[in-house]
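Q: generate a structure from the sequence data that follows.
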Amino acid sequence: MNKVRKTISPDGTGDFKTIKEAINSIPLYNTKRIVLIIKPGIYEEKITVPRTLPFVTFLGDASNQPTITGNDTASSFSGRGGTPLKTFQSATVAVDADYFIAINIKFENTAPHEVGSKGTQAVALRISGTKAAFYNCSFYGSQDTLYDHKGLHYFHNCFIQGSVDFIFGYGRSLYERCYLNSVAKKVASLTAQKRSNSSLASGFSFKDCVVNGSGMVYLGRAWGDYSRVVFSYTYMEKIVLPQGWSDWGDQKRDSRVYYGEYKCSGPGANWTRRVPWARILTDKEAWPFIGTYYVEGETWLINP
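A: Okay, the predicted model is just below:
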């Protein structure tokens, strides 16, 4: 596939000063890979990559990642009708297009989470397109940092920070060699996966990751009745609660969710006090989750 490269720099030395201008320059239903080279700097922009713009790459500098930052929350008011944005529209960057790639980019939502308050969901990135990949990216937020909404997604060597449900959605995603950092002020959850029926091919798989931080967390809580999350070969610090998993107060979910662990290590991986409905996976049970084939990567992943 031919590539078209465009440069974005806040100081005016590139093709564009803002990311939004660069996106607006892409022809609808583009069939070429468009590489937006985003120079180091802070971009205070609210970005949407619409469904009509597939094959877009955000490429930053590995040694000095550009930051795309915002502070909208679910309770922020939209400028148009004056109605609350809600979680879906709170994202600093929203990607509705397929075949999106991000490399060396920092996605950020600076809105704080206040314990006990409502409407403080504040998404740094929402990915709703399918066949999307993120390499060496970082995601900073508090409540609902990364909205892994729907589609096939691959995250490699990424840093993801949050407090409450900071990876959530219906996505079918593989997180490989990622660092999950909790800043929870009280007991919270790393994931809230929303698989809603047993035939839905969705779920989060974490392989060769690290779970660390300053606030106590469950590995996941069941947003969907058939929530599915697997951790394999992952190092877990003692911030992981001994029970490991939460049914979000609905015991009917205990027999429906699929929460598995496979060859994990560290003090947080101690199995002795896990909830009885979590699973220690066998080699055969773990195999479907521990390669890029889990996200059908052989059909779409490319060397970045």
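Q: please make it C-alpha for all contacts and neighbour counts, starting now.
A: Noted.
Q: hmm, Tyr218 is touching Lys238, no?
A: No. Assessed by CA atoms under 8 Å, Tyr218 is found out of contact with Lys238, at 11.1 Å.
Q: can you get me a residue count around Phe231?
A: Other residues near Phe231 come to 27 when the count uses other CA atoms under 10 Å.
Q: any idea how far Lys252 is from it?
A: 23 Å (CA to CA, to the nearest Å).
Q: ditto for Ala269
A: 25 Å.
Q: likewise for Gly12?
A: On the measure of CA to CA, Gly12 and Lys252 end up 57 Å apart.
Q: the helices in the stretch 51-200 of the chain, which residues?
A: 86-89 (DSSP state H, counting those that start in this stretch).
Q: contacts only, for the nearest residue to Ile127 once chain neighbours are set aside.
A: Distances taken as CA to CA, 6 or more residues apart in numbering put Val95 closest to Ile127, at 4.9 Å, once the chain neighbours are dropped. Counting by CA atoms under 8 Å, 6 or more residues apart in numbering, Val95 touches Thr48, Val49, Pro50, Arg51, Leu125, Arg126, Ile127, Ser128, Gly129.
Q: can you rerun that using 10 Å?
A: By CA atoms under 10 Å, 6 or more residues apart in numbering, the contact list for Val95 reads 47-51, 53-54, 56, 125-130, 132, 149.
Q: Proceed likewise with the subsequent sequence, for comparison:
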Amino acid sequence: MKGRNAKKGNRETAAVRLTVSKDGDGAFKTVQEAVDALPEYSRDRKEIFIKKGIYKEVVHIPATKPFVTLIGESKTGTVITYDNYAGKEKEGGGRYGTSGSATVFIYADHVQAENITFENSFDRTKVDTDGTQAVAVYAKGSRIVFKDARFLGRQDTLFANDGTQYFDQCYIEGDVDFIFGGARAVFEHCHIHSADRGSAANNGYITAASTHITKPFGFLFAGCTLTSDAADGTVYLGRPWHPGGDPDAIASVLYQNCSLGAHIKPEGWTDMSGFSAADARLYEYRNTGPGAVPHQERRQLSDEEAESWTIENVLDGWNPKIES
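A: Sure thing, here's the model as predicted:
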């Protein structure tokens, strides 16, 4: 890892440590106050420890503040939450839109987060709007690591927009396109839960990747478990997203050695906004479980093809298990 910090084992000694606590037992009462207090352009690791509590706020980690680590006291007890949504009117005019609806925005590189719940608590049943997208985390930086984190929402929960991102043993929940974007991202040993929309035919889509054609890899789900309370055969593995109709956004997704619940549709993938799933790079390899059924529309990689889908290749030469 770059920087001047000493390491203890595989963990660094942070140059700066700040504590956030809602009860006043820390230097800051909000996460954003702690982020604002960090120095800019420092390549030393900065650590923000967040005590248990519900932190209702919108958090921005700007590109000028890389090498930040957020550590929660409790994965379920430390919650950063807000309820903005795409159709919500902003005070200065206009609407938030999908990209602006996030609870947490990460633009910086080398950010780490562990033992925290990120939530968008918008309840679409209580608002009459056509903009129900509500993002929990918007991530655009490179070499971002999430470990033992939870991402809660419904539509568009996790926006992995760009950069390189690694999700280790995380829990991600939603219903429509709830893992989406153009980043190169690895989800390893994660729990992917599709919320039940109450439909007998279509309970949503897990991914909506928008990988640019110049990127050889998009989303890799390795050893993940896919679950749902929805009816059997009602959830798609994903569909190809072409933002603004961009023809060069050719979705790239691989589910590898994953356990697929019975909620997964037999055909696996579907089209989106006039763009065909068959034209995208949507694959599987050695999945198991009741949702892993043979189907002509579910393309399986050969052993030789799957060999190129290593963590390091997907993440553009970065191995997060060695360096961040």
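Q: please state their TM-score.
A: The pair, once superposed, lands on a TM-score of 0.92 when counted by TM-score structural alignment, normalised by the length of the first structure; 298 aligned residues with a CA RMSD of 2.1 Å.
Q: follow-up on the earlier one: aligned to the residue nearest to Ile127 of the first structure, what sits in the second structure?
A: Residue pairing (TM-score structural alignment): Val95 of the first structure is matched to Ile106 of the second structure.
Q: ok, Asp72 of the first structure next?
A: So, by TM-score structural alignment, Asp72 of the first structure is matched to Asn84.
Q: my guess is that match contacts Gly153. True?
A: No. Taking contacts as CA atoms under 10 Å, Asn84 of the second structure lies outside contact range of Gly153: 11.3 Å.
Q: quick check: neighbours shared by the two?
A: Asn120, Ser121, Phe122, Asp123, Gln133, Ala134, Val135, Ala136.
Q: quick check on those residues: which are buried?
A: Neighbour counting by 16 or more other CA atoms under 10 Å classes Asn120, Ser121, Phe122, Gln133, Ala134, Val135, Ala136 among those as buried.
Q: now render those as CSV, adding distance to Ile50 of the second structure.
A: Below are those laid out as CSV (distance: CA to CA, whole Å):
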residue, distance to Ile50 of the second structure
Asn120, 18
Ser121, 20
Phe122, 23
Gln133, 27
Ala134, 24
Val135, 21
Ala136, 18
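Q: before we move on, back to that, for the match of Asp72 of the first structure, give its distance to Arg95 of the second structure.
A: 10 Å.
Q: more crowded one of those two?
A: A side-by-side neighbour count of Asn84 of the second structure and Arg95, using other CA under 10 Å, places Asn84 first with 26 against 16.
Q: can you tell me how far the nearest residue to the match of Asp72 of the first structure once chain neighbours are set aside is from Thr81 of the second structure?
A: Closest residue in space to Asn84 of the second structure, ignoring its immediate chain neighbours: Ser101 at 5.0 Å, by CA to CA, 6+ apart. Distance, Ser101 of the second structure to Thr81 of the second structure, by CA to CA: 12 Å.
Q: anything in contact with each of those two?
A: Val58, Asn120, Phe122, Ala136, Val137.
Q: for the host helix or strand of Leu254 of the second structure, packing partners?
A: Per DSSP states H and E: Leu254 of the second structure is located in strand 252-256. Applying 3 or more CA pairs under 10 Å, 6 or more residues apart in numbering; DSSP states H and E, one finds that strand 252-256 of the second structure contacts strand 184-188, strand 205-209, strand 219-222, strand 236-238, strand 281-285.
Q: give me whichever of these is most buried.
A: strand 205-209 (a mean of 28; mean count of other CA atoms under 10 Å).
Q: where in the first structure does that strand fall?
A: Using TM-score structural alignment, strand 205-209 of the second structure pairs with 189-193 in the first structure.
Q: which ones are touching Ser194 of the second structure?
A: Per CA under 10 Å, 6+ apart, neighbours of Ser194 of the second structure: 154, 172-176, 178, 203-206, 226-230, 235-236, 263-264.
Q: filter these to the buried ones?
A: Buried among the contacts of Ser194 of the second structure (16+ other CA under 10 Å): 154, 172-176, 178, 203-206, 226-228, 230, 235-236, 263-264.
Q: before we move on, the earlier item: higher neighbour count, Ser101 and Thr81 of the second structure?
A: Ser101 (28 against 25).
Q: name the member of the contacts of Val95 of the first structure with the most neighbours.
A: Ranking these using other CA under 10 Å puts Leu125 first, with 29 neighbours.
Q: how far away is the match of Val95 of the first structure from Pro66 of the second structure?
A: 10 Å.
Q: what touches both of those two?
A: With CA under 10 Å, 6+ apart, Ile106 of the second structure and Pro66 have common neighbours Gly141, Ser142, Ile144.
Q: is it possible to export the residues you listed to JSON lines including distance to Val20 of the second structure?
A: Supplementary listing: these in JSON lines, determined by distance: CA to CA, whole Å:
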{"residue": "Gly141", "distance to Val20 of the second structure": "23"}
{"residue": "Ser142", "distance to Val20 of the second structure": "25"}
{"residue": "Ile144", "distance to Val20 of the second structure": "21"}
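Q: so who does Gly129 of the first structure touch?
A: 49-51, 54, 94-100, 148-153, 171.
Q: one more time with 7 Å
A: Val95, Asp96, Ala97, Asp98, Lys150, Gly151 (CA atoms under 7 Å, 6 or more residues apart in numbering).
Q: tell me, of those, which are also contacts in the second structure.
A: Compared against the second structure with both residues aligned by TM-score structural alignment, their matches' CA atoms under 7 Å, these retain Val95, Asp96, Ala97, Asp98, Lys150, Gly151.
Q: what's the first helix or strand after the host helix or strand of Glu304 of the second structure?
A: Using DSSP H and E, Glu304 of the second structure falls within helix 303-306. Downstream of helix 303-306 of the second structure, the first helix or strand assigned by DSSP H and E is helix 311-314.
Q: residues in the second structure aligned with stretch 149-157 of the first structure?
A: Going by TM-score structural alignment: stretch 149-157 of the first structure matches residues 161-169.
Q: ok, and what's touching the lengthiest helix in the first structure?
A: Ranked by residue count, the top helix of the first structure under DSSP state H comes out as helix 19-24. With CA under 7 Å, 6+ apart as the test, helix 19-24 of the first structure has contacts from Ile8, Phe16, Ile47.
Q: corresponding residues in the second structure for it?
A: Against the second structure, helix 19-24 of the first structure falls on residues 31-36 (TM-score structural alignment).
Q: that stretch vs the first structure, average distance?
A: Once fitted to the first structure, stretch 31-36 of the second structure is off its aligned match by 0.7 Å on average (mean CA distance after the TM-score superposition for the first structure).
Q: can you give me the buried ones in that stretch?
A: Those would be Val31, Gln32, Ala34, Val35, for stretch 31-36 of the second structure by 16+ other CA under 10 Å.
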